[in-house]
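# Got a predicted structure plus its sequence, pasted below:
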Amino acid sequence: MNTRLNTASLDIPYTLRRSRRRRTISVTIDPDRGMLVHCPQRLPQAEIDAFLRRKAKWIRSKMALIDSIRASQKPISWQDGAALPYQGASYTLRIRADASGGSVSLHGGIIEVACGLAGQQPADETSESLVMAWYRREAERVIQQRVAHFQEHVGVTPSRVCVKDQKRRWGTCTSRGALYFNWRLILAPLHVLDYVVVHELCHLLELNHSPRFWSLVSSVLPDYRQRRSWLRQQGASLEIQQRPAMVH
């Protein structure tokens, strides 16, 4: 249900989701979906409004943070010397002509792309497609490794681990024991990626966010709150602004 928060200092549309199983009310700010409010099925609208008014200062700060992160993001030029994010750091893109072409490698602080010879597809278009594919391969490789490492600590084995282009979630766990992860986690620091991996592995034992679930997460990552805080504050920055596909 789409509605609005309307106060003296805020006028924000939000999505209201009611659930028979929910016992509490919560609000989250999603960079893609905006403000989401979850509440019990029969909670009166007046109580929802009062809750949001109490949270108005927090809502303003979160919206401002997302706006500032978006404003600071600049499209990548995809030309030689461009800055590329990878595992929480900035790397320099280097493009070299190569008859074989089609490869990406990491050397120190450099992401090197071997493109085809002159006269073929423009180097910036080639480097973009090659690096984006490389990001996904790296996400698959690193996430598989971290799942294998942490599943021993949690004491579970997922039925499947898959990396996808998820727009709205960093990770998901299904009732059948499959784990799905957002490839953009490869842009985050490793300790943040590890938090998402452990979070989803713990869902194989506790498919909820109960105190028992968080206790399990804490037993593996005692500092999970700091890692979660980084993701909540900086998650909106884990995005690559791609150019629209060209029509030839």
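Happy to help now that I have it.

# When you work out contacts or count neighbours from here on, use the C-alpha atoms and nothing else.
Noted.

# which parts of the lengthiest helix in the chain are buried?
Longest helix in the chain, counting residues (DSSP state H): helix 123-154. Of all the residues in helix 123-154, those buried under the rule 16 or more other C-alpha atoms under 10 Å are 123-128, 130-131, 135-136, 138-140, 142-143, 147-148, 150-151, 154.

# Same question for stretch 214-227.
Buried residues in stretch 214-227, counted by 16+ other C-alpha under 10 Å: 214, 216-217, 220-221, 224, 227.

# Pull the most distant pair out of those.
Greatest spatial distance among the buried residues of stretch 214-227 (C-alpha to C-alpha): Leu216 and Arg227, at 15.3 Å.

# Helix or strand next in line after the helix or strand encompassing Ser215, which one?
In the assignment (DSSP states H and E), Ser215 maps to helix 211-220. Per DSSP H and E, the first helix or strand lying C-terminal to helix 211-220 is helix 224-234.

# Alongside the first one, take a look at this:
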Amino acid sequence: MRRSARAKRFSLRVSRSDGRVSLSLPQWAPEAEALAFLRAREDWVRRHLQDAPPPKLARVGAMVPICGTLRPVESGPGRAARFDGGVIHVPPGPREGARIKALLTALARDRLASAVARHAETLGRVPGRLTLRDPRSRWGSCSARGDLMFSWRLIMAPPEILDYVAAHEVAHLAEMNHSAAFWAVCHQLCPETDRHRAWLKAHGADLLSWRFDSTPST
């Protein structure tokens, strides 16, 4: 449950990525009323939970997507995961997931930095700082200062999807809104904007369903 100063009523959300149920309520609302609201909508919650994809664990033996292609994860030497010959090699142990995440984040940073630089040059704009995070509700953002944030999970999507998100956020350097003028800039940088947006809407939950938690030692 989350209390919000902006909330005027109760609202429920079921994450398509991990099935997490969020109940938002106004600051003044009694918790008992919020729970009654939830119980009254139990059937709705259960239907949406059934639609959430099961979590996928990044570990040795899994097939993890890189640039839209599933890659096998195999045991490897050393202390860090590496991507070589189409295979993700990771030292076995409880930190397999964390090491794979670090590898994917490094790959995403390289790809996104290159895409941002290319699109910014096209517009004649200078982007600010680039950061990578793991948000659950957006793939990127652009601050008023021109700083760009992206989800490192974009490295799991096909390259054209990552490029579209980079173009989308760079377009905000010219139009800090989602007006018709913004979308015109976005289509200028990425003519297939509409198709790539549709791909993210259809497949984004699958990217978010991957878990990179540490696993218990046996």
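That came through fine. Please read all numbers here as calculations on a predicted model, not as lab measurements.

# Now the TM-score, please.
After superposition, the two chains reach a TM-score (TM-score structural alignment, normalised by the length of the second structure) of 0.73; 185 aligned residues with a C-alpha RMSD of 2.8 Å.

# so where in the second structure does the helix holding Ser215 of the first structure end up aligned?
Matched against the second structure by TM-score structural alignment, helix 211-220 of the first structure falls on residues 180-189.

# mean shift between the matching stretch and the first structure?
Compared with the first structure after fitting, stretch 180-189 of the second structure deviates on average by 0.9 Å (mean C-alpha distance after the TM-score superposition for the first structure).

# which one is the residue positioned nearest the centre of the first structure nearest to, not counting chain neighbours?
Centrality entry for the first structure: nearest residue to the mean C-alpha point is Trp170, 4.4 Å, by C-alpha atoms, centre = their mean. Leaving aside its chain neighbours, Trp170 of the first structure sits nearest to Asn182 (4.9 Å; criterion: C-alpha to C-alpha, 6 or more residues apart in numbering).

# Isn't that neighbour up against Gly171?
Yes. Counting by C-alpha atoms under 8 Å, Asn182 of the first structure does reach Gly171; the two are 6.0 Å apart.

# The second structure: helices as residue ranges?
Secondary structure of the second structure (DSSP H): helices at 31-40, 42-51, 96-123, 159-171, 180-189, 193-208.

# related to what we said a few turns ago, residue in the second structure paired with the residue nearest to Trp170 of the first structure?
Aligned partner of Asn182 of the first structure by TM-score structural alignment: Ser151.

# Same check on Leu84 of the first structure?
So Leu84 of the first structure corresponds to Val64, using TM-score structural alignment.

# contacting residues around that match?
Neighbouring residues of Val64 of the second structure by C-alpha atoms under 8 Å, 6 or more residues apart in numbering: 58, 70-73, 156.

# okay, and stretch 151-161 of the first structure goes to which residues in the second structure?
Stretch 151-161 of the first structure lines up with residues 120-130 of the second structure when matched by TM-score structural alignment.

# and the matching stretch, how far apart are its ends?
Start-to-end span of stretch 120-130 of the second structure (C-alpha to C-alpha, to the nearest Å) is 13 Å.

# so Val147 of the first structure touches His199, yeah?
No. If you go by C-alpha under 8 Å, Val147 of the first structure and His199 don't touch, sitting 10.7 Å apart.

# ok, residues contacting stretch 77-86 of the second structure?
71-72, 88-91, 99-100, 102-103.

# Please apply the same query to stretch 73-83 of the first structure.
84, 90-95, 123-125, 127-128, 237, 240-242.

# OK, contacts around Met35 of the first structure?
Residues in contact with Met35 of the first structure (C-alpha under 8 Å, 6+ apart) are 12-15, 27-29.

# how near is it to Trp170 of the first structure?
Noted for Met35 of the first structure: a distance of 17 Å to Trp170 of the first structure, by C-alpha to C-alpha.

# Kindly report the same for Ile69 of the first structure.
The gap separating Ile69 of the first structure from Trp170 of the first structure is 18 Å, by C-alpha to C-alpha.

# again, but for Arg228 of the first structure
From Arg228 of the first structure to Trp170 of the first structure the distance is 11 Å (C-alpha to C-alpha).

# Repeat that for Ser105 of the first structure.
Counting by C-alpha to C-alpha, the gap from Ser105 of the first structure to Trp170 of the first structure is 26 Å.

# Same check on Leu52 of the first structure?
To Trp170 of the first structure, Leu52 of the first structure is 26 Å away according to C-alpha to C-alpha.

# One more: Gly81 of the first structure?
For Gly81 of the first structure relative to Trp170 of the first structure (C-alpha to C-alpha), the value is 30 Å.

# Nearest residue to the alignment partner in the second structure of Leu231 of the first structure in space, please, no chain neighbours.
Mapped onto the second structure by TM-score structural alignment, Leu231 of the first structure lines up with Leu200. Closest residue to Leu200 of the second structure apart from its sequence neighbours, by C-alpha to C-alpha, 6+ apart: Ile161 at 7.6 Å.

# now swap in Arg99 of the second structure and tell me
Of all residues not flanking Arg99 of the second structure in the chain, Ala81 sits nearest, at 5.5 Å (C-alpha to C-alpha, 6+ apart).

# Could you check which residue of the first structure pairs with the one you found?
Aligned counterpart of Ala81 of the second structure in the first structure: Val104 (TM-score structural alignment).

# give me the number of residues near that match?
18 (other C-alpha atoms under 10 Å).
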